[in-house]
Structure formats: structure tokens, C-alpha cells
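[1] predicted model, plus sequence, below.
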Amino acid sequence: MAVVSVQWCRVVICGIRVSHDGGVAVIEDDRLVFGIELEKLDNSRRHRTLGDLDQVADILRSEGLAPTDIDRFVVDGSAPEMDSTETARIATLVGGRPVELAIAPYQDRPGCTIPLARHRFRGHGFGSAAEEYVSYHHVDQHIMGGYCTSPFAARGEDALVLVGDGGARARLYHVVAAARRVRSVATCQEQTQRLSLSSLVRQDPSLPSRLVVTGESALDIKWNSQLRGIFEEVWIPPFPDDSGAAIGAACCEMFRKGRSTALRWGVYSGPRVRVCGVPDNWRRQPCDERGVADLLHRKGEPVVVLSGRAELGPRALGNRSILAPATDSAMRDRLNGIKRRAADRSVAAVCLTQRAAEVFGPGGNDPYLTFEHRIRPEWADRIRAVQLDGTARVQTIDAAAKSPTARILSAYEVISGVPVLCNTSANSEGCGFFPDVAAAARWGGTRYIWSEGYLYTDQARVRQTTRERGSASREWGHTSVTW
């Protein structure tokens, strides 16, 4: 008998979010190639829309792709009426000309439509010759973006997905992995969500004890922490809000039509840091991660860190961060001041995973700042900048991770004995992450910027400080760095 060999053809899916929190993401088979949020380009304003559909082709070309390389374009659905079942239309531009793009409505209506309904439209090819695209309900991108990035999907397991989005009542769904099916389970009132979820899990043994939490509500770390006591495992992606809509839209198509239901992805898949010249009045000099750690310890100054690809989602996770010592509570005031935030706002911490349980409770692994942790009493006076009420928002990072921030923190621990630094986002008020050193220098909130092996120092501030303090230069290791 002849053996017939069946080969799987590569499929490239492009997910698109047009309205606020606009973005473009590409999945090749089951691998995330990139996820670009518009607010993270060109020092743009937060929640920026995809103002012109021609930008999709521009972003693809910036990543070495052409629109003709894309097999399927998928647009996230939305509509003013959150329970609408009618096709929605969103006003946008094509080549500067106004158009209306047809998309799926916001969400399914239980009893009227089903989750993961696939809407097909013609009339726009996003630069390709197909002139066809598909669209899914907006709530579907939350479900699939959360589930497909979860460890449950990687293990081929069913999971519940709780979507709390935009003020709507939270909705609970059951993802049946083997059947590639999603079914609606329940809606929950905000005041009784925890009780309702607990009762459901106890009363229906067919429901899985694994939970994905997504939607804007999943940015609430206190709420996330409460859910841990109900389910065996809880997963929250680093982009639970609409910042992950383009990825979620592409995941809808991958889940329904692709080879895998699990996405292979990394959190550092945003735009690359841009290369620029040395800004006026700034000095550039070689400096490795140990040099940055020594600067943090000896000078007690915040440092903007811009490295590699930006992190996905709204939270800075080391590649677009401002790092600072956490040992003095005055640093919290300073960071809130330069970020123009309320003085009583907390500042997040980044901690070595290996020591997180020693410093925080419960500690453990929390790489995406998704849960609340309590500071252990013996550490309360040693990291005062990252706590207000005995709790802290903590990103854990493994010492062996291939990340500049991991190397900075590891070196800082050796120098200071403290495995914790302050970590806040590197951006100006109302804008996305800094795309390059020039944008951070124009902002001017810190004296130091470190990017891709170079330290940039504001010479005007250094001269002023030298006059005031009579400070002297110093060298670190093999790298000559003048503080």
C-alpha cells in the first residue's frame, strides 16, 4: 500500500485592531511573529487608533513582510451597542480618503449567536490582491487571546475564560480544546462574581478548574489574587485589555482554522528600539549591565532602560522601563513626580524570581505583574519605595533570563544585597513607551538613559551636579564610564 504524505502549508495570519488601542499582529502557523501597538510607534499618544488602513502595509513592510505574504487578514469586531448582533461599520481612512469598514459586532448574544462566529467581508485587502478579510466578535478576541497564550492551551487542556470588559457584566466561557469550541456558561454581577464563580465550580464537576482572566478588569491585581483561592490555576496574559486585540483577533482564526490551538509567543514581541544619533547636550559612552547596576547603587539615580523589542501590553517589563533603587521611600515621590502622577500612587517592583518568596508573600513566579504580593516584615524597611500599605505590584524575572534588565538586577543584587528595583514605564505623560533614546532625552525626566550597550548622560545636569557636589569621575570594570 502506498503511503500518502500530507504536508501542512504555512499559514500567515494578520490580526488588526482599527479603533482605540489600534494594532497589528502577525502569526505564522502557531508562532507570534510580532505584535505592534500603534501607541508604541513614534512616541504616539496612548490608545491611538489605526488612523489609515494603509498603515497595515507600512507596518508589515517594517517587519520584512509584504501584504501579499499574508494568507488571512482578521479584523477585531466592535460596535457602540455591546449586545448588538448586527454587522458594525467603523469610520476610518484609506490613503487619506474616508471609508467605512464592515466588521463583526461587539459580542455574541447568548441564545441568538454563538461564540467564535466567523464573519466574512469583501471590499478591502489591506494591500493584498484578495479584497477579502474576516472578522470576529470583540469578546472573542479576549477569549482567544487569553486562552491561546495560556499554559492550558499549551497542554491541550480545557479552561474557563472570564471576560470583564468595558463596564459590561463579566461573562464566563468554557473553551473545549479538543473540539475547538467555545460555549457560554454564565454572566456574573460585579458584586457577586467571586461567590458566583465559587458556586459554579462546586456545583458543576464538568467545568475545568483552570481559569483565564481577561478584559480590562484583569488589570486589577487585587481581584486577580482573590480568584487564586477558587481555581487550581489562574492565567492572566500581559495584554488582557484592548492592547492585545490584534493578537486576539489573529488567535481566533488560528484556533478555528489552524494546526494548533496554542500560540508560541514571547512577551518581548513589540516594536524594536529605534537607532538614533546622540541627542544634543547628551554624552554617549559604552556601558554594560554591571555598569548600570553600579550607577543605580552608587548614585541612587533612576535610569531609563530601552532595549530590544518592546513588551506587549500596557505594563513595562524591563525593555521599556525606568529602573531605580527601591531602598528609600523618597524614590517613589521622585518617580511619581517625573511621571506627573499622584503622589500616593504605588510604584511597581522587579525582583529576582529566585528570591521573590523570601521578600514577598506569596512571591513565586509573576513575570507579568498580574497579582498582588505582601512585603514580608523583615523587608519592609529595605524596599520602602515599592510599598504603601504593605503590599506591592511585583514583576519577577529569572536571573538566567536573556534580558538586559535581568543582568542589571542580578549585578545589582551582588553589589547591594537587594534583589529588588523600582520598575515603572519609560514614557511621557499620555504617550506610549519611548521608541528611542531621542524621545527619552526630549522628555528629560532622568539624567541617565541606557540603551543597547551605551549609557547616555545629560551633560547639562552633570555640570550642574558637579558644581554643587564637587563630584569626581570613576571607572567600572572593563568599561570606562564617567558618572
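    Ah, there it is.

[2] for the rest of this, base every contact and every neighbour count on C-alpha atoms.
    Will do.

[3] in this protein, which residue is closest to the centre?
    Centroid-nearest residue in the chain: residue 313, 2.1 Å away (criterion: CA atoms, centre = their mean).

[4] so that residue touches residue 243, yeah?
    Yes. The criterion here is CA atoms under 8 Å, and residue 313 meets it with residue 243 at 5.5 Å.

[5] presented hereafter is structure B, for comparison with structure A:
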Amino acid sequence: MLFCGLKLTHDGSVAVIQDDTLLFSYEVEKFNNNKRYSEIPDLTFVEEALALNGYTAEDVEHYTIDGWAGLKTGEVITRCQGEDLTLMVAPYREATLSANSLFPYPGKGLKLGGKERAYTSYLHSTTHLLSTYCASPFALRGEDAYLLVYDGGMYPRLYYFNYKQGMMENLGPIFMLIGNIYSLFALHFEPFFQKDLGPRVDDLSVAGKVMAYIATGNVKEELMGCFERIYREHFSPSMEFNWVFSREIKRFVDEHHISHADALASFHLYMERLLVDSINAAVRKHGNRSRNFCFIGGCSLNIKWNSAIRSSGIFDEVFISPFTNDTGSAIGAACCEMYRQTGNLHLKWSVYSGPSAVHNDPPEGWSQKAFSIQELARLLHETNEPVVVLNGRAELGPRALGNRSILATAIQPDMKDRLNVIKQRELYRPVSPICIEERAPLIFEPGTRDPYMLFDHILREPWSELIPAIRHLDGSARLQTVSKDDNPVIYDLLCEYEKLSRIPVLCNTSANLLGSGFFPDVRSATEWNGTGYVWCDGNLYYK
């Protein structure tokens, strides 16, 4: 049985599940160097994605679409062969706590393969929930779990999934600060204030930058009480509250001559404490029914919050998927229909289920030769030059996990700055370490398995001096661990590099044009000209 999930709005994507196995998930931004967060531009993209895998629109038994804005129903406007097409979908979230989160909303009029097709749609919050639960070890083991969805457009909502009964219980919001408050707050302060747009126009790229920038500031405890007081005095369940809250804090900060970096660092910690304390209180209220936890939505890309939850002791196991944000919504939509039609809750999947690298020709001035993993390790070690690596199929989600990465040695103190300059990024931005899994506990604290780069780790001594390029300003690192099973090519590369250098770590940052998705092919990676070397599936391209 073939299930096709569609995310038509930002982070547009097409995912196909056959029976219980994810065949692919193709995000628009990972084709043709499209801009990050791109919508599906036309339904012909769906047909092209199916065709790349040998399918036609007729082969799909069940189409399902992610829900969007609306209270009782939602609506999305897409295009079909250049003409506007309006489709009715499920709303963004439940209207009441008692509403059935798994309710399917039937629809018709999806134009694919020259005919109109019926489809189902599920709440946007529900596609988030199932995208992560179905991918989790809890579904594999048939276990219950608490799930927290914290997305840009919603309050953090806690759910409890009862595996045996197949029931999703909505336990309600755990506090009343909408997900994008993190970025909307930052837009009131330097360096994120947008002089031309003001603080009311959200920017999806800001949250990740703020998480890095807070290392330049210090927490001011006097602000903690201020945050709580302003929250109590001004709260209202509307978008206007985001700006009122931020404006009042900005006034306090300016009156007391607090640096903007300190204000942002303090707000980050306030949100972190609020998140952990609220989860703890909610779980205790509902009886500590499970020690399993899934964190889902754009806010779960915050590695410091994730680590605070994991180290809190509330849960034994915390799972966050690599496609936890809206890049996983098409997968979640397909999982919803998979569960409805088959009763199966466990999804078999690989993080490397994106499009394959395209082996086209580089521009004039570039040469090509066969190049082994051993030779690539020696090139990195001997030249200390960064290399674009395009390996097999692209990663799902926003993190480059070795298959669409720029890799470089971490021993040079200036490598972080070099990579940031190459990528036209702010110099306070960190560069991530990619490390052999079994070596990680020796180098990082805690150094536990982290294949999707979703938790915070601290560099141990003397490694802080040995690999300074991956050390953030606060001593932390956004670690990715790699095992032989995770990615045999990148694992072998790290092992070969360790033989030469005695260091099992490389720098890892995404290979992409500024503001665009990962490089899809050799041509665009070499035309970019950011590095002198591009390695793609056993071949080296060089000037």
C-alpha cells in the first residue's frame, strides 16, 4: 500500500511510505538550490518526485495533506500547472481538549496525473505528533509516551499516547507563550532588529542564530523576575501579546542599561526553566504514566532546551527526530493515514531519504578524478582545506549530517572563522563537530549517542585546546556522532582521518548557498566556488 503525504505550505515536501517503510521525503529546498522554507511551487513537483522513484500519481492509494490555518477547517492555495488551486484541509490544531486529534478530514479536488483525486487531511499538530512518535523507539517497542509539540504558531501542548489503545490524549498547553516568541523577542534587540521591517515580521532563520548569539551575553537574574511580572501583567491570548511583552522588556532593559546580548541570554534561560518546570508539573499532575518523551516542532531544534529536558531526570528516554520541524510534516501526514488504514504505528526510516546527489559536470577550470575515502582523509589532513562532501542521498530535515556537508580539520583555531566567512555567516556562529560514536564520551560531556545533532555537549580537557574550531564561545558543541550503521562512508572517513591525525573529529557545516537548501549536484557546488575541492560519491573535483 502506497501512502503519499504532502506539506504544501512553507517547508514544502512530498513523502511516500510503502506499507510501513519510508521510501523518500523530498523537500522543495533540496532541489535546484531553492530557497530555504520554500512552499511546493506547483503540484507538478509531486508528480516529478514520484517519477524520480518510478511511480505515477495513479500508483498512490492514499493521498494525505498536512493541515493549516483555521479553527474548524483550514485552506491552502497551491498551483496546478500554473493555475491557482484552493484545497480545504484540516485546521492547525484542535479547537477543544476533547477533540479527536487523529480525526481525518476528507477532501477532494487534488489535481495530479491529469485527474482530480480524493485525499484526507490531518491537523498540523497531529502530523507533527505522528511524524516523531512513529519514528521513535517507543513505537518500535510498543510503548506509551508523553509528547510535547511546540511549534511557531502554537502554545506548547502536551499529549499522552497510549499505544495499546491507539489513543492520543490532549493534556493541553503547559504555558502560554507561543513558539515564535523566541525569535519575535529577539527582533526587538540588536543584532536582530530589522530597521526596515521592525519587530513584527518574523524570520524563520532567526531562532537558530539567537541560540548561538546568547553565548556572547551573561544571564542577569534581575531580568528573571521582570519576565514573570510582565507576563502576568500583560498576558492575553493573542498575537499582540508577543509584541507587548517584548516591548515592555525592551523598555526595562534600556532603562537599566542592560546589554542586548545579556537580555537575550537571560530570556533564553527564562524560557528553558519555564519549559522544564512546566513539563515536570504537567507530568506529575497526570500521574507520571510513562518515562518516555518525544519533543516535536520547531522549538525542539533548540539543543540547549533539549539537553535541559534530558538532564532534568523527568524522563528515562527523550527522542527528537531529525525532521522535528515542518520538514517532517509530509512524513507525519503519511504516517497518520498509514495508521488509519493499517493500524501500524511503527515507521521504518533512514535519515538519508532525501534526493540523490546529481553527478553532472563542473564548470570550466575544474578537473575530476576517482578518489577513495583514504585519499579524502589524507587530503583533509595534509592540506587543512575544507571540502564539500556530497554523499549519496540527502539528509531529512535542516541539519547537514555528513551527506551534504562541508568537512574540515578542527585543529586550526581559525577554521571556524574561515568557514563562517566562506558561508557568509556571522562570526559568532559555531561550527559543529562530527565524531566517531565510540570516541565521543572521551571528548565530550556527556558525549552520548547523538546522530542527528540535536543536543548540547561540552568539550572536555584537553580536547578544548586540541580541536578549537568546534568549540563554541561558551565551551559547548552541537555534536553529531556517527557509527558504522549510521553512515558507513562518513564513519570510514573519520576512522581514516584518525589514523593520520589521532583525532576522530572533523568540522561539519552545511554545504549550501546562503539562504538556500543543500547543494543538489556537482555543478552548483563547484560553481559556488567557496572551496577548492568537492567530493561526490568517490570522485574528487578540484581546480
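    All right, it came through fine. Everything quoted here is computed from the prediction, not taken from an experiment.

[6] after superposing, what score do the chains get?
    Here the TM-score for the pair of chains, by TM-score structural alignment, normalised by the length of the first structure, is 0.90; 444 aligned residues with a CA RMSD of 1.4 Å.

[7] all helices of the stretch 351-483 of the first structure, in order?
    353-359, 404-416, 437-443, 459-469 (DSSP state H, counting those that start in this stretch).

[8] looking at those, which is buried most?
    helix 404-416 (a mean of 21; mean count of other CA atoms under 10 Å).

[9] quick check: it compared with the second structure, mean distance?
    By mean CA distance after the TM-score superposition for the first structure, the fitted helix 404-416 of the first structure averages 0.9 Å away from its aligned residues in the second structure.

[10] can you state the residues of the second structure onto which that helix aligns?
    Under TM-score structural alignment, helix 404-416 of the first structure corresponds to residues 489-501 of the second structure.

[11] hmm, who's touching that stretch?
    Under the criterion CA atoms under 8 Å, 6 or more residues apart in numbering, residues 373-374, 376-378, 380-381, 391, 402, 435-436, 482-484, 503-506 lie in contact with stretch 489-501 of the second structure.

[12] which of those count as buried?
    373-374, 376-378, 380-381, 391, 402, 435-436, 482-483, 503-506 (16 or more other CA atoms under 10 Å).

[13] nearest residue to residue 42 of the first structure other than its sequence neighbours?
    In this structure, residue 42 of the first structure finds its nearest non-sequential neighbour in residue 435, 6.2 Å apart by CA to CA, 6 or more residues apart in numbering.

[14] the one you found pairs with which position in the second structure?
    Checking with TM-score structural alignment, residue 435 of the first structure has residue 520 as its match.

[15] check contacts around that match.
    Going by CA under 8 Å, 6+ apart, residue 520 of the second structure touches 30, 31, 32, 33, 355, 356, 357, 358.

[16] tell me which of those residues fall in helices.
    Among the contacts of residue 520 of the second structure, none falls in helices (DSSP state H).

[17] closest to residue 510 of the second structure among those?
    Ranked by distance to residue 510 of the second structure (CA to CA), the contacts of residue 520 of the second structure are led by residue 30 at 12.0 Å.

[18] pretty sure that closest one is touching residue 513, no?
    No. Counting by CA under 8 Å, residue 30 of the second structure does not reach residue 513; the two are 11.2 Å apart.

[19] which one's more surrounded, those two?
    Legend: neighbour count by other CA atoms under 10 Å for residue 30 of the second structure and residue 513, higher for residue 30 (24 against 19).

[20] need the counterpart of that one in the first structure.
    Structural alignment (TM-score structural alignment) places residue 30 of the second structure against residue 40 in the first structure.
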